[in-house]
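*Asks:* sequence and predicted model, in that order:
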Amino acid sequence: MTTAADPRIAYRVVAPAPSFTHLTRLTDDTGLFEHARHATVRREHGYCTDDVARGLVVTSREPEPSPVVLELAECYLGFLTHAQDARGAFHNRLGHDRRWNDEPALGDWWGRALWGLGTAVARSPAPWIRDEALVAFALGALRRSPHPRAMAFAGLGAAEVLRRHPQHVGAASLLADAAVAVGKPDPDRRWPWPQDRLTYANAALAEVVIAAGHAHADSALLTKGLGMLAWLRDVQSRDGRLSVVPASGWRRGGVRFHHDQQPIEVAALADACATAAAITGDPVWDAAVRHCVGWFLGDNDADAPMWDPNTGGGYDGLTRHGPNLNQGAESTLALISTMQHARRWS
């Protein structure tokens, strides 16, 4: 294991512009299909709120969206408002037959839905999207999940709402509660993480603490979040490149595997480091984002590009034998999200 590269010597990456071609291929007039075989949509698996919410995040982040991207954002917003019940919870799984396969609940999809809605409130150039997203966000923000990651995702949405509406009481309360839900770091410097196991989208936990510390002018909380993120960045650096925790996770004191790395881990780290860079101005965080971009372009444990330039799709995982060539929604959204951050250097 090595520490993060010195930002003064960080390699320069030439990142492609975010492409929405494959995302458009995966989307119909209802929502975003979850799975693909190579680049071909697998409609039989239906849609999920998790992915649609991520879709609303990346389409809302586009500073000058094309008509196609704006249509995608409208579609994803419509899906989320349809998934939400009268008490603010969300369904997650919709079949291709347009029937929900579950009951509304407060799992990760609730948190991601609020993240997508909050991002639309803060960043969409379309006022009708911003207005409708705020209504749905405010309803969902009345609820609290018992799951730390769900709360972290929701808190990121709340931080976005506060960018446009600094006095929004519901968003401020949700963001504060999300930081508390993450938990306190362990005093052991070898594992200063609030939990005994790293699982998925780990960097989102650090990011929401950073965002809460910044929004509430709490320097101790900001320092806590930055410390969490610095440790996570360092333990996911190997031989000068990014090597994220695999799908099986990594338990404190356990064996660390390096195969079956998921693009969502890279995207979560890129998001968190971009937030840290924007708040602190420290170039070390820009260097970390470059490593995330580089992972998709082939600077990873398999020396293999993790996307298909012919389709614009992201590959579903990095196995011990190379990329999983399926190009599902989650991996494609992770690719787009990470490449959006590369605009900082264009």
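*Replies:* Looks like it arrived, so ask away.

*Asks:* alpha carbons only for contacts and neighbour counts from here, please
*Replies:* Will do.

*Asks:* and the helices in the stretch 201-346 of the chain?
*Replies:* All helices of the stretch 201-346 of the chain, identified by DSSP state H, counting those that start in this stretch, fall at 203-215, 219-235, 263-280, 283-297, 329-341.

*Asks:* of these, which is nearest residue 24?
*Replies:* For residue 24, the closest of these is helix 329-341, at 10.3 Å, according to C-alpha to C-alpha.

*Asks:* thinking again about what came up before, can you lay out the helices of the stretch 201-346 of the chain as TSV showing distance to residue 246?
*Replies:* Converted to TSV, these look like this (distance: least, C-alpha to C-alpha, whole Å):
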stretch	distance to residue 246
helix 203-215	14
helix 219-235	13
helix 263-280	8
helix 283-297	14
helix 329-341	14
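
*Asks:* structure two is appended below for comparative analysis:
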Amino acid sequence: MAAKPNTPRAAFLLALALLAPSPALARPQTIAAAEQSSLRVTFAHFDHLYAERDLDGERVGILHIYSEAPDYRFAIEPREGYTCVDDVARGIVLLAAGAPDAKRRHQIEMLTRFVLKMQAENGYFHNFLWGDGRINREYRTSLAELNWWSLRALWGLEAALPHLSPDTAKRARAAADRLVANLERDLPVAANGTVRVANLIVPIWLPLESGADAGSTALLGLLPHYTRTKDPATRALIGRIGDGLVQMQAGDAKRFPHGVHLSWRNQWHAWGNVQAYALLRAGKALNRPDFTESALREVDHFYPYLLRTGMRSSFTVARTDKGYVARDQQRFPQIAYGLAPMILAATEAHRQTGKARYRTTATALGRWFTGVNDANRPVYDPATGRTYDGIVAAGQINPNSGAESTIEGLFALTVLSGTPLP
């Protein structure tokens, strides 16, 4: 099964972008001034997206997926719904960073209850909720299966645990343990095998066969689960997924694609590509210097390459007798979900090594939010906490601000401010 973008959701976002007028955004006067004030973490728009409702007899928290400019009213995707585990779980991780106050702990509690309600009998999670309170159990992006939203649920549940009421914490531990048992069954560490794609040899034991992108998300949930349980099977699974991520790396300091970890088969896309960040955390937790070295290779060479030559949305690679060659390079759309993974990795590299160059890289990537980008306009508004839904063409932004963009933008700004994610 291909680890592909959520195409109906992406198409809906594009439609909203074309309909929405552009807000009046000020261009930053200087980079220094932008760094002083324009990356301030603000939760006002997150709170706008947050709401509470009754779901099967329990009060839960949700996050509205779509928020349209200019008044940032809410919208619903007709095939999917209006809120989803994928965004709610990320929202929990964001809120759990640092030392959340009483308001944020309440939101963590309520959002966790929503995620728990979405777990199916098979242990995986449905993703979307309809406006009338029915769980979307039929559409392909909401099936209870080993897919992004189930993996994201694990990260959110483990992040929430220190901040939950005793009863909800007990339920969350049981739900996470049940999900991890599924992963240990469905991603067996003894699995092996590779496939040749465009003359590259890629593993097929990752989620979605060669989904290094989804595999890295799995690691972000499995790592705190292992810290909590000390389960040897979880440790082994982390190691096996990490091995697959390392095998998906291509290029080096001098050769394109400069140490990037491919996303799926021979494709790279910016969105959700947290392989370097996950490998850094796994390398430290498991004392695997090979994981750390692989991650630092991407941070040291691929991110500076993008900063020199311009951001990309995606590309594919093929291997020839002269090395790797790029095909199907796309510059747009550029979204916070593509920049945040790189900033997470660069800040984690700085945290683990203390080397100033990683902080410099993270800061340079962060300037994308302040207007050093292909639109020459800020993508983040520190007054409201809105991260806009991306740059869709040279000089053109999508001024809507949905949950994914808001949370991923705040992920980036949170770690830039010195607070790591759980």
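*Replies:* Here it is on my side, so go on. Remember, predicted model here, so these are calculated numbers, not experimental data.

*Asks:* re earlier: wait, which of the helices of the stretch 201-346 of structure 1 is closest to residue 254 of structure 1?
*Replies:* Of all the helices of the stretch 201-346 of structure 1, helix 219-235 comes closest under C-alpha to C-alpha, at 13.7 Å.

*Asks:* sorry, back to before: and of the helices of the stretch 201-346 of structure 1, who's closest to residue 35 of structure 1?
*Replies:* helix 329-341 (6.2 Å).

*Asks:* okay, the closest one sits on what stretch of structure 2?
*Replies:* Aligned by TM-score structural alignment, helix 329-341 of structure 1 falls on residues 403-415 of structure 2.

*Asks:* what is the burial count for the aligned partner of residue 232 of structure 2 in structure 1?
*Replies:* The alignment partner of residue 232 of structure 2 in structure 1, by TM-score structural alignment, is residue 169. Residue 169 of structure 1: 13 surrounding residues under other C-alpha atoms under 10 Å.

*Asks:* what about residue 169 of structure 1, distance to residue 162 of structure 1?
*Replies:* 9 Å (C-alpha to C-alpha, to the nearest Å).

*Asks:* next: residue 172 of structure 1.
*Replies:* Distance from residue 172 of structure 1 to residue 162 of structure 1, by C-alpha to C-alpha: 7 Å.

*Asks:* and what of residue 63 of structure 1?
*Replies:* 18 Å.

*Asks:* residue 38 of structure 1 too?
*Replies:* 39 Å.

*Asks:* now the end-to-end length of stretch 110-129 of structure 2.
*Replies:* Note: stretch 110-129 of structure 2 ends 15 Å apart using C-alpha to C-alpha.

*Asks:* give the buried residues for that stretch.
*Replies:* By 16 or more other C-alpha atoms under 10 Å, the buried positions in stretch 110-129 of structure 2 come out as 110-119, 123-129.

*Asks:* what does stretch 37-55 of structure 1 give?
*Replies:* Quick answer for stretch 37-55 of structure 1 (16+ other C-alpha under 10 Å): 38-39, 41-43, 46-55.

*Asks:* and the contacts of stretch 54-64 of structure 2?
*Replies:* 49-53, 74, 82-84, 87-88, 107, 110-114, 117, 133, 402-403 (C-alpha atoms under 8 Å, 6 or more residues apart in numbering).

*Asks:* 7 Å instead, please
*Replies:* 49-53, 74, 82-83, 88, 107, 110-111, 113-114, 133, 403 (C-alpha atoms under 7 Å, 6 or more residues apart in numbering).

*Asks:* in these, find the pair that's most separated.
*Replies:* 74 and 113 (22.1 Å).

*Asks:* tell me which of the buried residues of stretch 37-55 of structure 1 is nearest to residue 283 of structure 1?
*Replies:* Nearest to residue 283 of structure 1 among the buried residues of stretch 37-55 of structure 1, with distances taken as C-alpha to C-alpha, is residue 54, at 26.9 Å.

*Asks:* aligned to that closest one, what sits in structure 2?
*Replies:* By TM-score structural alignment, residue 54 of structure 1 lines up with residue 90.

*Asks:* that match: which element?
*Replies:* helix 85-96 (DSSP states H and E).

*Asks:* what's the angle from the helix or strand just after that helix to helix 85-96?
*Replies:* Next helix or strand after helix 85-96 of structure 2 toward the C-terminus (DSSP H and E): helix 102-117. Put simply, helix 102-117 of structure 2 runs at 150 degrees to helix 85-96, going by axes from the mean of the first three to the mean of the last three C-alpha atoms, to 10 degrees.

*Asks:* for helix 102-117 of structure 2, grab the matching residue range in structure 1.
*Replies:* The aligned range for helix 102-117 of structure 2 is 67-82, by TM-score structural alignment.

*Asks:* burial check on residue 227 of structure 2, number of neighbours?
*Replies:* Residue 227 of structure 2 has 13 nearby residues by other C-alpha under 10 Å.

*Asks:* same check on residue 12 of structure 1?
*Replies:* Neighbour tally, residue 12 of structure 1, other C-alpha under 10 Å: 12.

*Asks:* what about the match of helix 102-117 of structure 2, how far off from structure 2?
*Replies:* Following the fit onto structure 2, the mean deviation recorded for stretch 67-82 of structure 1 is 1.6 Å by mean C-alpha distance after the TM-score superposition for structure 1.

*Asks:* if we look at that stretch, which residues are touching it?
*Replies:* Outside stretch 67-82 of structure 1, the residues that touch it by C-alpha under 7 Å, 6+ apart are 29-31, 49, 52, 55-56, 59-60, 113, 129, 136.
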